[in-house]
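1. Starting from these lines, generate the structure:
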Amino acid sequence: MAASRRRPRLDEPAVLRVRVTLEHSDPPIVRVLDLRSDLRLDQVHEVLQVAFGWADSHLHRFALGESVFDDTSEKFLCSFDVEEQDDGVPETTVHLDETLSRPGDVLRYCYDYGDDWSLDLVLEDVQALDRVSVSARCVAAERAAPPEDCGSRRTAEELAGVLADPAHVDVHDINEVLGSPLARLVTGPFTPDLVAALLPLTGSLPDRIVPGLLAQLDEPAPLDRAEKERALSTIRWFLERIGADGLAMTAAGWLRPEDVVAASEMVPDGPDWIGKKNREIDTVPVHQFRLMLADLGLTRKYEGRLRLSKSGAAAYDDPDRLWRLLAGALPPGKTRTFARQAGLLVLAQIAATGVSDTDAVARALTNLGWRTSDGRRVDGFQAYDATRAVHAALASLDPSRHRRMRRPEDSFGPAGRQLAFEALLDLH
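-> Just a heads-up that it's a prediction; the model follows:
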């Protein structure tokens, strides 16, 4: 097996200025793009489709080497070619800075294997990334691109037969599409699971989730270590109480009364809970909080005791590590399951608006095709029930407030919004 041509990832994300030229075009058909270095190649494909005005109705692939079909090239494949078991790796597993990192590097791309729209992506410059940088922007363009299915026309004379003005291209129009909420979702740093959940909703759900959510889904101001430490105080208190020896549990598998009483003074909604608050089965906020810690992989039951998991033990006294662990664990659940899609929608709501509205999430889940076992539409309580761990985790980050986790709609502060946003990022 030949050695990979891929480069190590850049230490920090940057802006790559890339000159993209359609092969054999005369005069040259060119787009100059500023692209975030951490874009996956499937996202770069979406940008190229916008930049050249194509409709993503044909197959495509990328390659490092002489061409995308050369036997010696390293190929990065679209999903169809992966399913066909073509030679190469999925484009979804490769980032742009693994293919372009030094000025002069060249990445090949081909769209529509019949018309053979082959593009050369040449790295011109590596620039610093700042908070206002977008994922993709067109900075210059030369000449209109060939339209779909025009028979591989690429000279001015040939294109004059299918275009009103082969010389006309509008950079503003390209950037208007690249800057749209939908394009920012597709080319943004978000987990593919979130994109898969939101894309089907973009034309069907005119409420808080889409499109208003997409328009507001920007990175919040980051928290410093001290702010994270304050936000995590409730979770860290519970993990520290478990400690290295664990907590003995009752024969029925519940927390002991003294631990329930202590926890009820710390967890969200606990201090205002009715009753003596000495039985876990009757003290819902404590029970939900304990289940949340287990769902996120921080604790486990073993030989009659509640113990820290390996990851929980390694992270509970390190706020930064614990924060990263929580971001990576939210939302719990396997890909494309009801619970995970519900959790992603709630996290997106909170990250974008600071509000969780499970009635809106229920409508979104219904639009995604989910139904109850007897065929009914999803309701707000079912959406909330599936996202209890998400609500409990984010509610715990505001220890100064005794937030009611059981309401179908609730607001969250800066820490909750920040963790929700980080949980949506594609960190692979």
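
2. CA atoms for contacts and neighbours, from now on please.
-> OK.

3. mind listing what the residue lying closest to Ala197 once chain neighbours are set aside touches?
-> Spatially, and ignoring its direct neighbours in sequence, Ala197 is nearest to Gln341 (6.4 Å; Cα to Cα, 6 or more residues apart in numbering). Going by Cα atoms under 8 Å, 6 or more residues apart in numbering, Gln341 touches 193-194, 197, 335, 365.

4. Between these, which sits nearest Thr353?
-> Nearest to Thr353 among these is Leu194, at 16.2 Å by Cα to Cα.

5. give me the number of residues near that closest one?
-> Applying other Cα atoms under 10 Å, we find 23 residues neighbouring Leu194.

6. list the helices and strands the helix or strand harbouring it packs on?
-> If you go by DSSP states H and E, Leu194 is part of helix 192-198. Where contact means 3 or more Cα pairs under 8 Å, 6 or more residues apart in numbering; DSSP states H and E, helix 192-198 is packed against helix 338-353.

7. chain center to the helix it packs on, what's the gap?
-> 11 Å (Cα atoms, centre = their mean, to the nearest Å).

8. and Pro206, how many neighbours?
-> 12.

9. what's the answer for Glu142, then?
-> Counted with other Cα under 10 Å, Glu142 comes out at 18.

10. From Glu23, how far off is it?
-> 14 Å (Cα to Cα, to the nearest Å).

11. what does stretch 23-34 contact?
-> 15-22, 51-52, 117-120, 135-145, 154-156.

12. How about stretch 148-158?
-> Under Cα under 8 Å, 6+ apart, the answer for stretch 148-158 is 24-27, 54-55, 115-117, 146, 159, 162, 166-167.

13. hmm, which of those are the buried ones?
-> 25, 54, 117, 146, 159, 166 (16 or more other Cα atoms under 10 Å).

14. Looking at those, which is nearest Ala360?
-> Trp54 (33.6 Å).

15. surely that closest one meets Pro147?
-> Yes. If you go by Cα atoms under 8 Å, Trp54 and Pro147 touch, sitting 6.8 Å apart.

16. who are the neighbours of the one helix or strand Arg17 maps to, in terms of helices and strands?
-> Arg17 belongs to strand 14-22 when assigned by DSSP H and E. Helices and strands touching strand 14-22, by 3+ Cα pairs under 8 Å, 6+ apart, are strand 30-36, strand 117-128.

17. Another sequence for comparison is provided below:
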Amino acid sequence: MPATVHTLKVTLRDVRPPVWRLLEVPSETTLGELSGALVWAMGWEGYHLHVFTADGTAYWPPGNDDWFGGYEDESRHRVGDVMPRSRMTMEWEYDMGDSWSHDIVVQSIAPAGPGATLPRCTDGGGACPPEDCGGAWGYAGLVDALGNAGHSRHGEAVEILGEGYDPSHFRPLERRRG
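-> I've put the predicted structure just below:
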């Protein structure tokens, strides 16, 4: 059982209505493991590159040193070391093409409760955009087209988002990562 748990509020930038998740992770979680939990909490598949940035330091997945110099290996850094206090922040960018930027804020750090199964998503808001839809601007265009049957991209929006898609609806996840 972990000694302490970080409660993190993760907010996707530049998307309306706001998309956010409240995530609990063991403080000893590596940034690489955190990325997996974030992908799960947001509802993505995890096949894109990502980077964390905190206090001017970039943390990349191992093996990307040929592409990007001057980075830290995310597998060697833990959440509790990078963000040791409440209200500390970090950025997580997922998918360098669509550039989904997220603000991560430490809400609290507390002793782990007995029997806690982590990571887990305890709350959230807004529907997460689908992967590969063109980033925040492409997503906004799809949502606009979905709401207008006469829009030239309406059919595409229905195909990508689904007929009854509601961007404000948060579908509660299985409460813990499976």
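
18. ok, back up a step: okay if I get the buried ones among the contacts of stretch 148-158 of the first structure as CSV plus secondary structure and distance to Leu291 of the first structure?
-> Formatted as CSV, those follow (DSSP: H, G, I helix; E, B strand; the rest coil; distance: Cα to Cα, whole Å):
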residue, secondary structure, distance to Leu291 of the first structure
Ser25, coil, 61
Trp54, coil, 48
Trp117, strand, 53
Pro146, coil, 56
Leu159, helix, 63
Pro166, coil, 62
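
19. Between those, which sits nearest Ala63 of the first structure?
-> Nearest to Ala63 of the first structure among these: Trp117, at 13.9 Å, using Cα to Cα.

20. From Glu91 of the second structure, how far off is the residue nearest to the spatial centre of the second structure?
-> In the second structure, the centroid-proximal residue (Cα atoms, centre = their mean) is Leu38; its distance is 4.2 Å. According to Cα to Cα, Leu38 of the second structure stands 12 Å off from Glu91 of the second structure.

21. same thing with Asp66 of the second structure?
-> 22 Å.

22. who's more crowded, these two?
-> More crowded of Asp66 of the second structure and Glu91, by other Cα under 10 Å: Glu91, with 19 against 6.

23. Map the more buried one across to the first structure for me.
-> Aligning on TM-score structural alignment places Glu91 of the second structure opposite Arg108 in the first structure.

24. next one: Tyr71 of the second structure
-> Using TM-score structural alignment, Tyr71 of the second structure lines up with Gly88 in the first structure.

25. coming back round to it: for ChimeraX, write the select line for the buried members of the contacts of Gln341 of the first structure.
-> Restricted to buried positions by 16+ other Cα under 10 Å, the ChimeraX selection for the contacts of Gln341 of the first structure reads:
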select :193,194,197,365
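
26. tell me which of the contacts of Gln341 of the first structure is nearest to Glu422 of the first structure?
-> Leu194 (12.2 Å).

27. Report the spatially nearest residue to the closest one, omitting neighbours in sequence.
-> Closest to Leu194 of the first structure by Cα to Cα, 6+ apart is Leu344, at 6.1 Å.

28. Any figure for the gap between that neighbour and Ala423 of the first structure?
-> Distance from Leu344 of the first structure to Ala423 of the first structure, by Cα to Cα: 9 Å.

29. One more: Leu64 of the first structure?
-> 32 Å.

30. Counting neighbours, go ahead and name the busier of these two.
-> Neighbours per residue (other Cα under 10 Å) separate Leu64 of the first structure from Ala423, with Ala423 holding more: 25 against 22.

31. what does the helix or strand harbouring Phe238 of the first structure correspond to over in the second structure?
-> Per DSSP H and E: Phe238 of the first structure is located in helix 233-242. Counting by TM-score structural alignment, helix 233-242 of the first structure lines up with no residues of the second structure.

32. Please apply the same query to stretch 356-364 of the first structure.
-> Under TM-score structural alignment, there's no match for stretch 356-364 of the first structure.

33. go on, stretch 49-63 of the first structure?
-> Stretch 49-63 of the first structure corresponds to residues 39-53 of the second structure when matched by TM-score structural alignment.

34. Now that stretch: buried residues?
-> 40-44, 46, 50-53.

35. got the contact list for it?
-> 21, 23, 31, 35-36, 58-61, 74, 90-96, 121, 128, 130-131, 173, 177.

36. try 6 Å
-> 58-60, 90-95, 128 (Cα atoms under 6 Å, 6 or more residues apart in numbering).

37. roughly how far is it from the heart of the chain?
-> Distance, centroid of stretch 39-53 of the second structure to centroid of chain: 6 Å (Cα atoms, centre = their mean).

38. three-state assignment of the residue lying closest to Ala54 of the second structure once chain neighbours are set aside?
-> Excluding its sequence neighbours, the residue lying closest to Ala54 of the second structure (Cα to Cα, 6+ apart) is Met90, at 4.7 Å. For Met90 of the second structure, the secondary-structure state derived from DSSP: H, G, I helix; E, B strand; the rest coil is strand.

39. Against Leu8 of the second structure, how distant is Met90 of the second structure?
-> Distance from Met90 of the second structure to Leu8 of the second structure, by Cα to Cα: 10 Å.

40. between the two, who's got more neighbours?
-> Between Met90 of the second structure and Leu8, counting by other Cα under 10 Å, Leu8 is the more crowded of the two (23 against 20).

41. Tell me the counterpart of that one in the first structure.
-> Under TM-score structural alignment, Leu8 of the second structure pairs with Val18 in the first structure.

42. residues in contact with its match?
-> Contacts of Val18 of the first structure (Cα under 6 Å, 6+ apart): 32-33, 122-124.

43. Helix or strand next in line after the helix holding Leu194 of the first structure, which one?
-> strand 206-207.

44. That following strand corresponds to what range in the second structure?
-> Going by TM-score structural alignment: strand 206-207 of the first structure matches no residues.

45. Identify all contacting residues around that strand.
-> Looking at strand 206-207 of the first structure with Cα under 6 Å, 6+ apart, no contacting residue turns up.
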